[in-house]
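Chemist: Next comes the sequence, and after it the predicted model I'd like to discuss.
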Amino acid sequence: MTTPLFLTPVFQERIWGGQKLKDLFGYSIPYERTGECWAVSAHPNGQSVIKSGPYEGKTLGELWTSRPELFRSQSAVFPLLTKILDASDDLSVQVHPDDEYAGIHENGELGKTECWYIVAADPGAEIIYGHEATSKEQLVQMVENGHWDEFLTKVPVKAGDFFYVPSGTIHAIGKGIVILETQQSSDTTYRVYDYDRKDKDGNSRELHLNKAIDVTTIPQSYQPQEYKVAQKEGLSVTTFVSNSFFTVEKWNISSLTHFQEQPKYIICSVLDGQGQLTLEDITYPLSKGDHFILPANFGPYQMDGQLELIISHE
């Protein structure tokens, strides 16, 4: 019988992390500065583990290899990575490569296109989202001279906002923001600026200016974001983005909702509320902070309760 795959996250210590992953989601976090919850990951730097059921104890990467029928994907590796980030301090200003550049320069790693759903934000919180340089020469000049105020584009944010961050985008998450990030399964980041901070050993963190300049999109332009919203009884679906990298949606469930069989595997993260998932008379409780995968050909099934979920798939 097909069952949902509930996952145990992996937590990562970060210089800019804090305690909000515990405060907001009730996670038992291992570090004073816990910055990242790798909630759904098959990346070698932090793999989620199946929490229960017939595949209990297996990593997501092991399951991807040994039971491909659960995913029915054409991808060679599990292509997506879902994180929750606690930016209790500013993240470094950074940029990510695309697949082609990463494949050549990062030992075959995927590139990193990502997107952010703002879970929580302190009053006045901002992100860096893009830059003001109009040519490579101007970009190099601004970076080398440290003209960060003129170079970086800052955007105020609030809970419920969404941002698509394609590879080549200069960006940074600001202090006081918690996000759910859906991204390609990559751990490649090129730092451009880190506020002259020191790591726990008193050393300046490495910058990657040559590679960053190579991959940054110049000039940077953004299309106005328009989201599709579909309603049916008990369910509102907001589609934030759908492209060759991923589809990301928000599901708001307010009462019993029936779903047809799910032909693709889908990744589900419960951001708020409580409820339940039912398949063939078996009920699985759902709570804030749960992450699970519905395998390919899952269903028909039902969800009930008061739930806010972020859903993603290839």
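Modeler: Looks like it arrived, so ask away.

Chemist: CA only for contacts and neighbour counts going forward, please
Modeler: OK.

Chemist: Please spell out which residues along stretch 76-83 are buried.
Modeler: For stretch 76-83, burial by neighbour count (16 or more other Cα atoms under 10 Å) applies to 78, 79, 80, 81, 82, 83.

Chemist: Any chance of CSV for those residues, columns distance to residue 118 and secondary structure?
Modeler: Converted to CSV, these look like this (distance: Cα to Cα, whole Å; DSSP: H, G, I helix; E, B strand; the rest coil):
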residue, distance to residue 118, secondary structure
78, 24, coil
79, 22, coil
80, 19, strand
81, 17, strand
82, 14, strand
83, 12, strand
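
Chemist: just the strands in the stretch 101-250 of the chain please.
Modeler: With strands called from DSSP state E, counting those that start in this stretch, the stretch 101-250 of the chain shows them at 114-121, 126-131, 152-156, 162-165, 171-173, 177-184, 190-193, 228-232, 235-242, 247-253.

Chemist: Mean neighbour count added to those strands, as a markdown table?
Modeler: Below are those laid out as a markdown table (neighbours: other Cα atoms under 10 Å):
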| stretch | mean neighbour count |
| --- | --- |
| strand 114-121 | 22 |
| strand 126-131 | 22 |
| strand 152-156 | 16 |
| strand 162-165 | 19 |
| strand 171-173 | 23 |
| strand 177-184 | 24 |
| strand 190-193 | 21 |
| strand 228-232 | 11 |
| strand 235-242 | 18 |
| strand 247-253 | 21 |
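
Chemist: another one to put next to it:
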Amino acid sequence: MYPLKFEDILRPMIWGGEEISRFKQLPEVHPGIGESWEISQVGDRISVVSEGEDKGKTITELIKRDGANLLGKHVAARYADKFPLLIKFIDAHDNLSIQVHPNDELAMARHNSFGKTEMWYVIDAKPGAGLYSGFSKQITPAEYVERIKNNTITDVLQFHEVKSGDVFFLPAGRIHAICEGILIAEIQQSSDITYRIYDYDRRDAQGNARELHIEQSIDAVDFKMYDNLRTDYAAKNNDAVGLVKCPYFETNLIEVDKSVKRSVSGHDSFVIYMCMGGKVRLTDNNGYTISLHQGQTALIPATLSWVTIEAETSAKLLECYIPE
């Protein structure tokens, strides 16, 4: 087994733009792309290996063939033949809808799906750009419904102006939205269940409004008040700093300008690297090497012992795995 890269799954969205094409250094610009699904086993959007002897195989085929050697023993025991994460880049050329995601219990009961806890890493943001996360005042479910109907729901949401490097953790139930002018990396549970609450009365090319899920969302929303929803951290050169640790994933930031060795076997989990900037080479303990530049993602199978990250230029990577 060896470090894996996958074909891009580019998704046009009503709010998408051209930044993903530029950021990923694609050979041509694809207008209107809102998301690039980097590693997915959600619905019919299944990732396909792009390099090496497994080129053309799907992640589903790899899990069926390699099981715990790919996923890790505790991951395979917990998720069987399911890949537990969905890895994305998102370009908010326009505002995304105000939305919320159900937890595992609600998602399984209603949709036979995992819930959707996620995190955001802000790659780039235009001056003044921001996002919504959490409530700015305590409200009741009845007021929540009334504010959606009279278009004032954003008046009671926390707006966070953002810059490159900002991190937000979004457990299932937290109301949120990415606003225009932001490019982010998103790590989330393997789910595409979204309850759309408010969409700025937008219309598609046929003049139709997108469906809202107001009644469904009430049971999913966490109405508690929280302070400081932005994650505080201090970056370390050529070392990992923790960003998020939750039952579904653990994520670190690694900034490198030389060679750094990282354990894989110590996690008993696959490890994912998303390149936020720069260019590196990843070499496993068997000597197999892949190149990873800005906007690319790699999956390191759990059966490998370690991987060396060698900076070709100064680079930033998100490192993610499933904690025991």
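Modeler: In hand now; what should we look at? Note that the coordinates shown come from a computational prediction; the quantities given were computed from them, not determined experimentally.

Chemist: Which one, of the strands of the stretch 101-250 of the first structure, ends up nearest to residue 99 of the first structure?
Modeler: Closest of the strands of the stretch 101-250 of the first structure to residue 99 of the first structure is strand 177-184, at 9.6 Å (criterion: Cα to Cα).

Chemist: For the first structure, which residue occupies the most central location?
Modeler: Nearest residue to the geometric centre of the first structure (Cα atoms, centre = their mean): residue 181, 1.9 Å.

Chemist: re the thing from before, turn the buried residues of stretch 76-83 of the first structure into CSV, columns for distance to residue 138 of the first structure.
Modeler: CSV is the format used below for the buried residues of stretch 76-83 of the first structure (distance: Cα to Cα, whole Å):
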residue, distance to residue 138 of the first structure
78, 38
79, 35
80, 34
81, 34
82, 35
83, 34
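
Chemist: And the strands of the stretch 101-250 of the first structure: which comes nearest residue 4 of the first structure?
Modeler: Of all the strands of the stretch 101-250 of the first structure, strand 247-253 comes closest under Cα to Cα, at 17.4 Å.

Chemist: compared with the second structure, how much does the closest one deviate?
Modeler: With mean Cα distance after the TM-score superposition for the first structure, strand 247-253 of the first structure departs from the second structure by a mean of 1.0 Å once superposed.

Chemist: corresponding residues in the second structure for that strand?
Modeler: Alignment of strand 247-253 of the first structure against the second structure: residues 250-256, by TM-score structural alignment.

Chemist: For residue 72 of the second structure, see how far away residue 54 of the second structure is.
Modeler: Using Cα to Cα, to the nearest Å, one gets 19 Å for the distance from residue 54 of the second structure to residue 72 of the second structure.

Chemist: With residue 35 of the second structure instead?
Modeler: Taken as Cα to Cα, the span from residue 35 of the second structure to residue 72 of the second structure is 28 Å.

Chemist: What of residue 318 of the second structure?
Modeler: Residue 318 of the second structure is 19 Å from residue 72 of the second structure, by Cα to Cα.

Chemist: what does residue 224 of the second structure give?
Modeler: Residue 224 of the second structure sits 36 Å away from residue 72 of the second structure, going by Cα to Cα.

Chemist: which of these two has more neighbours?
Modeler: The neighbour comparison of residue 224 of the second structure against residue 72 (other Cα atoms under 10 Å) goes to residue 72, with 24 against 13.

Chemist: Now the strands of the stretch 101-250 of the first structure in JSON lines, please, with extra columns for distance to residue 280 of the first structure.
Modeler: Converted to JSON lines, the strands of the stretch 101-250 of the first structure look like this (distance: least, Cα to Cα, whole Å):
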{"stretch": "strand 114-121", "distance to residue 280 of the first structure": "32"}
{"stretch": "strand 126-131", "distance to residue 280 of the first structure": "44"}
{"stretch": "strand 152-156", "distance to residue 280 of the first structure": "45"}
{"stretch": "strand 162-165", "distance to residue 280 of the first structure": "35"}
{"stretch": "strand 171-173", "distance to residue 280 of the first structure": "42"}
{"stretch": "strand 177-184", "distance to residue 280 of the first structure": "30"}
{"stretch": "strand 190-193", "distance to residue 280 of the first structure": "47"}
{"stretch": "strand 228-232", "distance to residue 280 of the first structure": "22"}
{"stretch": "strand 235-242", "distance to residue 280 of the first structure": "21"}
{"stretch": "strand 247-253", "distance to residue 280 of the first structure": "20"}
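
Chemist: Could you report the neighbour count for residue 105 of the first structure?
Modeler: Neighbours of residue 105 of the first structure (other Cα under 10 Å): 11.

Chemist: mind checking what it lines up with in the second structure?
Modeler: Under TM-score structural alignment, residue 105 of the first structure pairs with residue 110 in the second structure.

Chemist: Quick check: end-to-end length of stretch 50-65 of the second structure?
Modeler: End to end - Cα to Cα - stretch 50-65 of the second structure spans 18 Å.

Chemist: State the number of residues packed around residue 93 of the second structure.
Modeler: Count around residue 93 of the second structure with other Cα under 10 Å applied: 22.

Chemist: these two touch, right, it and residue 14?
Modeler: No: look at residue 93 of the second structure against residue 14 with Cα atoms under 8 Å: they stay out of range, at 9.2 Å.

Chemist: The stretch 51-200 of the first structure: helices as residue ranges?
Modeler: 60-66, 99-105, 136-144, 148-151 (DSSP state H, counting those that start in this stretch).

Chemist: Show me what residue 19 of the second structure aligns to in the first structure.
Modeler: Aligned partner of residue 19 of the second structure by TM-score structural alignment: residue 20.

Chemist: No more questions from me, cheers.
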